[in-house]
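Engineer: below is the sequence, then the predicted model.
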Amino acid sequence: MQAWQVHENGEPSEVMRLEEVARPTPGDGQVLLKVRAANINFPDVLMAKGQYQVRPPLPFTPGVEICGETEDGRRVIANPALPHGGFAEYAVADAAALLPAPDSLDDAEAAALHIGYQTGWFGLHRRARLEAGETLLVHAAAGGVGSAAVQLGRAAGARVVGVVGGAAKAAVARELGCDVVIDRTSEDVVAAVKEATGGRGADVVYDPVGGDAYTQSTKVVAFEGRIVVVGFAGGVIPHPGLNHALVKNYSILGLHWGLYATKNPRLILHCHEQLTELAAKGAIKPLVSERVPLDGAADAVQRVGDGRTTGRVVVVPTLENGAAA
């Protein structure tokens, strides 16, 4: 079968190689899955660079989120067991962690439902306890993680303010349904948020960026507001001043979604049931901006890492070269 392999760490476009390899053999409690679609996540970029908290042995195949097909024909969502990731024709996954792919979503959309939307659901509902009528501020609102939070916030009845970088991404955020869109490349984010909220600020801030975005968050979070720290796609890990959190009376909430798999896996299933219901009602639908063939995966991963994409870019092994849409 064909699979992308990383033999050394570096930029994805430089170290990912498409090779002919043997199909992976499932271990105890694992199943072999035919990959129907594999969603690209920022951890795939970091793993290629050797900068992620999980460091699979070299060589490995990236791809941490797929829609796959079991040998008995079931369509499922899974996180492949590394080093046999999803940017390949076949992958392996833990049988106990398989989730049914929603009938309302196609393969690419189903592949993009899991990590980003689960992260959004846990961040907004489990950690921040977002309530209808509150204001939700989402950084990188046109990206894969941010777009999921925007949809989930709207489904929860929140007023959503989206921060993006550039006019094209602003258009995407508006299409997603953001009530207010702020372009950080041409607007003062802090002033714009305060104007949009009558000076009150945002009740919940969803931050997958870190760095300057986090600093802005501390300046616009409302009284008794909550900042949910999701990741550091901007490359800079902030060092929060706890005296500032004290005098402004806001909470800083960390979210490591993967930890629920070991600490409380039943919540992951409950979350998936909630997401499936929302998808069936049309309240959420993963924004798949591109479907690329298997041989286009390295370039696509690089573009995700460089911040040159919107929504989700999904690798579909059955697509022929040049057939991406």
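Structural biologist: That came in fine, so what should we check first?
Engineer: please make it C-alpha for all contacts and neighbour counts, starting now.
Structural biologist: Fine.
Engineer: roughly how far apart are the nearest residue to residue 89 once chain neighbours are set aside and residue 312?
Structural biologist: Closest residue to residue 89 apart from its sequence neighbours, by C-alpha to C-alpha, 6 or more residues apart in numbering: residue 35 at 5.4 Å. Using C-alpha to C-alpha, to the nearest Å, residue 35 is found at 17 Å from residue 312.
Engineer: got it, and residue 243?
Structural biologist: 38 Å.
Engineer: and these two? Which one has more around it.
Structural biologist: Using other C-alpha atoms under 10 Å, the more surrounded residue of residue 243 and residue 312 is residue 312, with 28 against 9.
Engineer: report all helices and strands that the host helix or strand of the more buried one contacts.
Structural biologist: Element membership for residue 312, per DSSP states H and E: strand 312-315. Other elements packing on strand 312-315 under the criterion 3 or more C-alpha pairs under 8 Å, 6 or more residues apart in numbering; DSSP states H and E are strand 30-39, helix 107-111, strand 288-292, helix 297-305.
Engineer: quick one: contacts for the residue nearest to residue 89?
Structural biologist: 66, 67, 68, 69, 86, 88, 89, 90, 91, 316, 317 (C-alpha atoms under 8 Å, 6 or more residues apart in numbering).
Engineer: what's the burial count for the closest residue to residue 80 other than its chain neighbours?
Structural biologist: Distance criterion C-alpha to C-alpha, 6+ apart; nearest residue to residue 80, sequence neighbours excluded, is residue 93 at 4.5 Å. When neighbours are defined as other C-alpha under 10 Å, residue 93 has 25 of them.
Engineer: now residue 100
Structural biologist: Using other C-alpha under 10 Å, the number of residues around residue 100 comes to 16.
Engineer: for residue 97, which non-adjacent residue is closest in space?
Structural biologist: Spatial nearest neighbour of residue 97, excluding adjacent residues (C-alpha to C-alpha, 6+ apart): residue 78 at 7.0 Å.
Engineer: how much space between that neighbour and residue 114?
Structural biologist: As judged by C-alpha to C-alpha, residue 78 and residue 114 stand 8 Å apart.
Engineer: put this next to the first one:
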Amino acid sequence: MKATRELKTLMKAIVFETPGSPSVLKAQDIPAPTIQTETEVLVRLRAAGLNPIDTKLRARGTFYPDKTPHVLGCDGAGVVEAVGAGVQSFQVGDEVFFCNGGLGGSIGTYAEFAVVDQRFLAIKPAALSFAEAAAAPLVLITAWESLYDRGRLQAGQKVLVHAGAGGVGHVAVQLAKLQGAEVCTTVSSEEKANFVKQLGADSVILYKNTDVVDEVLAWTQGEGVDLAFDTVGGETFYQTIPA
């Protein structure tokens, strides 16, 4: 293992023992994670992302209820503190960001340190702050996998993105435009409509004021979209099918 200074044995973290309201979260000293394999990297965290999955796990419990205390957070950004002997792509001092842990198995990012396999790390873009980088991974992965890997979105296709001003939605709008697609998206207010237009949305539907299906069919000359991305679920899913 390569490191430039003595590593801490304890770290501060936000933990919880049993599910419940936000009041179950407590600041506590816990053992700091250590590198166990030659491809792992120890990251000193500078920022952690907060995602809906975190609040759900805090309220309902993690996927590994016997492993306590739980440390939530799957998105993080920070500085490489130490690297395993087999790590080639990163070195001590690199600024990185990642999505890993926080589901109840491995320690999440609501802590001073995290150990991450090099496969899940990326160099933080210089244009992004640590906070901005920590907010990006999970929403980017979700939108990327949905549009590119599963949806096979192609240039010239028309795509409907529900909740285009939301965490995943606003990334999906940009990725779809990057692919060369035409984008229609739904929002709840004029303020959000202006926001998604700035991101490149070609058509914006204020879903509280009009029929979404009618608007989509009008936009596509009655043909419907090639791909729909629903980040809302429930009744919205069923309303999307005719579009």
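Structural biologist: Noted; the coordinates are in hand. Quantities reported herein were computed from a predicted structural model and do not represent experimental measurements.
Engineer: what's the residue nearest to residue 97 of structure 1 aligned with over in structure 2?
Structural biologist: When structure 2 is aligned by TM-score structural alignment, residue 78 of structure 1 is paired with residue 98.
Engineer: same question, residue 172 of structure 1
Structural biologist: Here residue 172 of structure 1 is matched to residue 195 in structure 2, going by TM-score structural alignment.
Engineer: now residue 23 of structure 1
Structural biologist: Under the alignment (TM-score structural alignment), residue 23 of structure 1 pairs with residue 32 of structure 2.
Engineer: same check for the contacts of residue 35 of structure 1, but in structure 2.
Structural biologist: On the basis of both residues aligned by TM-score structural alignment, their matches' C-alpha atoms under 8 Å, what survives of the contacts of residue 35 of structure 1 in structure 2 is 66, 67, 68, 69, 86, 88, 89, 90, 91.
Engineer: burial count for residue 91 of structure 1?
Structural biologist: Close neighbours of residue 91 of structure 1, defined as other C-alpha under 10 Å, add up to 30.
Engineer: where does it land in three-state SS?
Structural biologist: The three-state label given to residue 91 of structure 1 by DSSP: H, G, I helix; E, B strand; the rest coil is strand.
Engineer: got the contact list for it?
Structural biologist: Neighbouring residues of residue 91 of structure 1 by C-alpha under 8 Å, 6+ apart: 23, 24, 32, 33, 34, 35, 80, 81, 84, 85.
Engineer: all helices for structure 1, in order.
Structural biologist: Under the criterion DSSP state H, structure 1 contains helices at 12-15, 42-49, 107-111, 115-121, 144-155, 167-176, 189-196, 212-220, 242-248, 260-263, 265-281, 297-305.
Engineer: so where in structure 2 does the fifth one end up aligned?
Structural biologist: It stands for helix 144-155 of structure 1. Aligning helix 144-155 of structure 1 against structure 2 (TM-score structural alignment) gives residues 167-178.
Engineer: how far out from the middle of the chain is the matching stretch?
Structural biologist: 12 Å (C-alpha atoms, centre = their mean, to the nearest Å).
Engineer: the aligned partner of residue 156 of structure 2 in structure 1 - how many residues pack around it?
Structural biologist: Using TM-score structural alignment as the criterion, residue 156 of structure 2 maps onto residue 133 of structure 1. Counted with other C-alpha under 10 Å, the neighbours of residue 133 of structure 1 add up to 13.
Engineer: ok, for residue 79 of structure 2, nearest residue in space, not its chain neighbours?
Structural biologist: Among residues not flanking residue 79 of structure 2 along the chain, residue 95 sits closest, at 4.6 Å (C-alpha to C-alpha, 6+ apart).
Engineer: ugh, wrong one, I meant residue 147 of structure 2
Structural biologist: Spatial nearest neighbour of residue 147 of structure 2, chain neighbours left out: residue 153 (5.7 Å); criterion: C-alpha to C-alpha, 6+ apart.
Engineer: with residue 229 of structure 2 instead?
Structural biologist: Using C-alpha to C-alpha, 6+ apart, the nearest residue to residue 229 of structure 2 is residue 161, at 4.9 Å.
Engineer: repeat that for residue 131 of structure 2.
Structural biologist: Spatial nearest neighbour of residue 131 of structure 2, chain neighbours left out: residue 47 (5.3 Å); criterion: C-alpha to C-alpha, 6+ apart.
Engineer: map that neighbour onto structure 1.
Structural biologist: With TM-score structural alignment as the matching criterion, the partner of residue 47 of structure 2 in structure 1 is residue 37.
Engineer: so what's that match up against?
Structural biologist: Applying C-alpha under 8 Å, 6+ apart, we find residue 37 of structure 1 in contact with 66, 67, 68, 107, 108, 111, 314, 315, 316, 317.
Engineer: how close does residue 190 of structure 1 get to residue 267 of structure 1?
Structural biologist: To residue 267 of structure 1, residue 190 of structure 1 is 35 Å away according to C-alpha to C-alpha.
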